[in-house]
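Asks: Any chance you can model this:
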Amino acid sequence: MQTRRRSEGDAAGTRKRNDSGGSMAISSTATTTTTTSGSTNQSGRHNHHHQQQQQGQQQPASKGDLLGAGLDARIARRVSLDSAEAAGHGHYLKCRYPRCDATATLAEARKTFKSCHNCSHLYCSRECRRAHWERHRKACLHSRVSALCRLVLSTCKDDADTLRHLSVLARRGYLSQGRGVVRILFRSPERADSFIKQGFQCLGEVSYVRWPDLLPAEMGPELYSELLKLSTEYKPDSKMLLYVAICVVSEAPGSATAPVKWERQLVSRCAKLKLCRTVVSEIVSGPGAGERPGPRPDTVGDVLVLSFNILSKTTQRAREQVSQNVQTVLRQRGVNLRKHYPEVYQRLATFVEGSTDRFLPVTLHPRDTATGRSFVCIVMPNYGDTERVQFPVSENGDDRVVTVDVGADLGDDLTSKL
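Replies: Below you'll find the model as predicted:
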């Protein structure tokens, strides 16, 4: 995970400056993928309980494109033999699949070589293109759209109307729900580009997400852990957390029966920005400054964190203990992991067997049979003390956070720990 400061040159020079200071941006190296088969009309569907229906139409772009006129061309399918020639060896092209040594002249390549569906990588055959896709997909999609996420974050900081709108949403969300993240979703790279060019009028779907409701499966474990850390550290009276997600629908090499399939991925980044100065002034001068009202009853709940350490030489007995404790803790609340969450149970079983050394964080929203109320359960591994995640502390009667080390011997006093 890398943390960097954006330069002011990332933003458009013609956009009016806001009254905010610097920012910190963190990139996600993981994406969430859903694979479908069929026609391109499937690209408009993406379900998430934090999303809302986008309204209105995107206005055509005219000028001020920060990505240049080549964005649409880079997203569309194309063959770039000219660029391949410039980077190749003389007048010969080599298949981009590392395990293939096939070469061809430019004339031959124009006739026989196959291009990546989304970029200019060239392959000698469909088989090589299909074999290289799993390794190539991250660089092909993530690097391009991740750069777009950076520009979106830069625009949020530099566009005064957008910054004020997000600041008000962040402040209201904190006052009513506690610590959380302002989530901005764009259903396509083109919509994100329209926001970069036209500002607030083309802002994506915005919502406030409480930190217990963040989904590691959506953003990847690295960004999820980073957002949890930032949720603990940021100062709600002067800062806010932004989480930008761009949905990418792309062609991917399929099988012989289905030559082309469509993949849907979310590429995301997050940043910590200063609130708009006018919002900060209202906080300082307003009645009850510095005091936060009690949370609404419907937003208060329990957050159960089941954490455990994963060392380089974790024994199978230790893994079995983790699995047993997780199931025991949930069973005391009336949740049968094997029955109610079979996918998570299977992942845990695979981890116990030793088939994998990593267990990615997972968030569940079960219902406690004793109280009839839903609660949040986060199963979070820690890879050493340096990567241990500190969860946000309950503030003024917010969510009651209970952390249980399921890697330890809980014994008979488990009830006292809950």
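
Asks: contacts, neighbours, all on C-alpha from now
Replies: Will do.

Asks: for the strand or helix carrying T155, packing partners?
Replies: T155 belongs to helix 143-158 when assigned by DSSP states H and E. In terms of contacts (3 or more C-alpha pairs under 8 Å, 6 or more residues apart in numbering; DSSP states H and E), helix 143-158 is packed against strand 23-27, helix 160-177, helix 189-198, strand 239-253, strand 260-274.

Asks: I have a second one here; can you model it like the first so I can compare?
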Amino acid sequence: AKTNSSTGNSIGATTQHTNVVGYYQDASINSQHASAVGGVGGGSGVIGAGNATVSTRRVSLGDSSESNNKTTSELQIKCRNTKCDRSATPADAKKYYKSCHNCTHLYCSRECRRAHWEKHRKACLHSRASNLCRQVLATCKDDVDSQRHLSLLARKGFLSQGRGVVRVLFRSAEAAESFIKHGFQCMGEASYVRWPDLMPAEMGLELYSELLKLSTEYKPDSKMLIYVAICVVSEAPGMGQAPVRWERQLVSRCAKLKLCKSILAELDQQHQALQLQQQLQPQPPLTVVAVPEPTTEILILTFNPSLRSNNGHGELILSNILDILSRRGVLLRKHYPEIYQRLQTFTDGQTDKFNPVTLHPRDSQTGKSFVCIIMPVHTSDNDVIKFPSASDD
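Replies: Model prediction:
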């Protein structure tokens, strides 16, 4: 899909993407783009999960298909901890093995379950919720009432705020399942979010980059962007004799769907009726001057984390980010000490992870607030994220 021109009273955004080593101009988005030491990209997939093992093949305790080839005594259920070689018959496994708190993975002991959790957690927490996200998006498309509601939300949101996405939040996996089963009456919390207000820390860098890309491409006159987020609460094994602890996180997916045609027709009729009413009303003696909406400036500071191991590059990343913000009167160490500490710890090599952060500081020179996003990226310098332009012309 290609970017379509916007209509109505949309709020624009000036995007400035800074590479702390050099500046260059991206004419396609009419904005200054620079990166701390790198470009944008990266990706990951959702890992599937099996249940148990027969020799080298994984089966479920209730899998009757194996009985055609093997007797019950030949079946062996292997512990799912990859560093453990223990196995047992289905009867013994059912009696003595410990299952994962959230799925059907089987372990020979609590110790093996605890030891394998860090490796297993991503597949365990994400596989079910990720599949539910796909089903929710399919329901949004196929359920007539849901499509109408989301289309109305998307169209009115675009006309009043500009390009953005419809965010549908479910507080639990069970709430998402209810929506899939019953449709619109069980829909989650739906709201319209402007693209500058999207939170990379909430959805992850991969989905955030994908949503920014879709925001430049979708046709708001006929399409809408749906962002589904499901809150997953899971039990994680405690250390030693510690009790089970609870973990909460969001699993998200997005899609581009067609707007409901009946909603488009109704909104068009309302617009025509409003124009006719304005024409029939007597003109006031005063001249009304339209004042354009203020724009929101977006400053994107990116860096390639893989380059920080090179001599001096870690310090260069930090110093350039501090320098760029200080020109606007923003002292990261003073105004955002927690973010400064996290960034310093990352560039020093004390930690391997830095989640994207969004700040809302005020420029001391102009007196205006702006949005600053600091995010690591994994790609070549030739790959550039395209951000929606200010006017969408």
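
Asks: Give me the range in the second structure that the helix holding T155 of the first structure lines up against.
Replies: Residues 127-142 of the second structure are matched to helix 143-158 of the first structure when aligned by TM-score structural alignment.

Asks: what does stretch 178-196 of the first structure give?
Replies: Aligned by TM-score structural alignment, stretch 178-196 of the first structure falls on residues 162-180 of the second structure.

Asks: S120 of the first structure: which of the helices and strands packed on helix 143-158 of the first structure is closest?
Replies: Closest of these to S120 of the first structure is strand 239-253, at 13.6 Å (criterion: C-alpha to C-alpha).

Asks: what's that closest one packed up against?
Replies: By 3+ C-alpha pairs under 8 Å, 6+ apart, strand 239-253 of the first structure packs against helix 126-137, helix 143-158, strand 180-186, helix 189-198, strand 260-274.

Asks: Need these in a markdown table (columns: mean neighbour count and distance to S281 of the first structure).
Replies: What follows is those, written out as a markdown table (neighbours: other C-alpha atoms under 10 Å; distance: least, C-alpha to C-alpha, whole Å):
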| stretch | mean neighbour count | distance to S281 of the first structure |
| --- | --- | --- |
| helix 126-137 | 16 | 46 |
| helix 143-158 | 22 | 18 |
| strand 180-186 | 24 | 20 |
| helix 189-198 | 22 | 27 |
| strand 260-274 | 23 | 13 |
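
Asks: Mind putting the ones you listed into JSON lines with distance to T105 of the first structure?
Replies: Below are these laid out as JSON lines (distance: least, C-alpha to C-alpha, whole Å):
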{"stretch": "helix 126-137", "distance to T105 of the first structure": "18"}
{"stretch": "helix 143-158", "distance to T105 of the first structure": "29"}
{"stretch": "strand 180-186", "distance to T105 of the first structure": "41"}
{"stretch": "helix 189-198", "distance to T105 of the first structure": "35"}
{"stretch": "strand 260-274", "distance to T105 of the first structure": "27"}
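
Asks: Relative to T403 of the first structure, how far out is the closest residue to Q316 of the first structure other than its chain neighbours?
Replies: Nearest residue to Q316 of the first structure in three dimensions, chain neighbours excluded: V352, at 6.2 Å (C-alpha to C-alpha, 6 or more residues apart in numbering). Distance, V352 of the first structure to T403 of the first structure, using C-alpha to C-alpha, to the nearest Å: 22 Å.

Asks: again, but for D357 of the first structure
Replies: From D357 of the first structure to T403 of the first structure the distance is 23 Å (C-alpha to C-alpha).

Asks: Same question for S125 of the first structure.
Replies: Noted for S125 of the first structure: a distance of 53 Å to T403 of the first structure, by C-alpha to C-alpha.

Asks: ditto for C276 of the first structure
Replies: Distance from C276 of the first structure to T403 of the first structure, by C-alpha to C-alpha: 35 Å.

Asks: do V305 of the first structure as well
Replies: As for V305 of the first structure, its distance to T403 of the first structure is 5 Å (criterion: C-alpha to C-alpha).

Asks: okay, those two: which has more neighbours?
Replies: Under the criterion of other C-alpha atoms under 10 Å, the comparison of V305 of the first structure against T403 puts V305 first, with 20 against 16.

Asks: In the second structure, what sits opposite that one in the alignment?
Replies: Using TM-score structural alignment, V305 of the first structure lines up with I300 in the second structure.

Asks: now do D101 of the first structure
Replies: In the second structure, the residue equivalent to D101 of the first structure is D85, according to TM-score structural alignment.

Asks: Tell me the secondary structure at its match.
Replies: Assigned with DSSP: H, G, I helix; E, B strand; the rest coil, D85 of the second structure falls in the coil class.

Asks: Return the residues in contact with it.
Replies: If a contact means C-alpha atoms under 8 Å, 6 or more residues apart in numbering, then D85 of the second structure has K78, C79 as its contacts.

Asks: shouldn't I374 of the second structure be in contact with L343?
Replies: No - judged on C-alpha atoms under 8 Å, I374 of the second structure makes no contact with L343 at a distance of 9.5 Å.

Asks: Between the two, point out the one with more neighbours.
Replies: Between I374 of the second structure and L343, counted using other C-alpha under 10 Å, the more crowded position is I374 (24 against 21).

Asks: quick check, that one in a helix?
Replies: No - membership of I374 of the second structure in a helix is not supported by three-state DSSP, which gives strand.

Asks: Now which residue in the first structure aligns to R194 of the second structure?
Replies: Under the alignment (TM-score structural alignment), R194 of the second structure maps onto R210 of the first structure.

Asks: excluding its backbone neighbours, what's nearest its match?
Replies: G180 (4.1 Å).

Asks: Distance check, the one you found against H142 of the first structure.
Replies: The gap separating G180 of the first structure from H142 of the first structure is 25 Å, by C-alpha to C-alpha.
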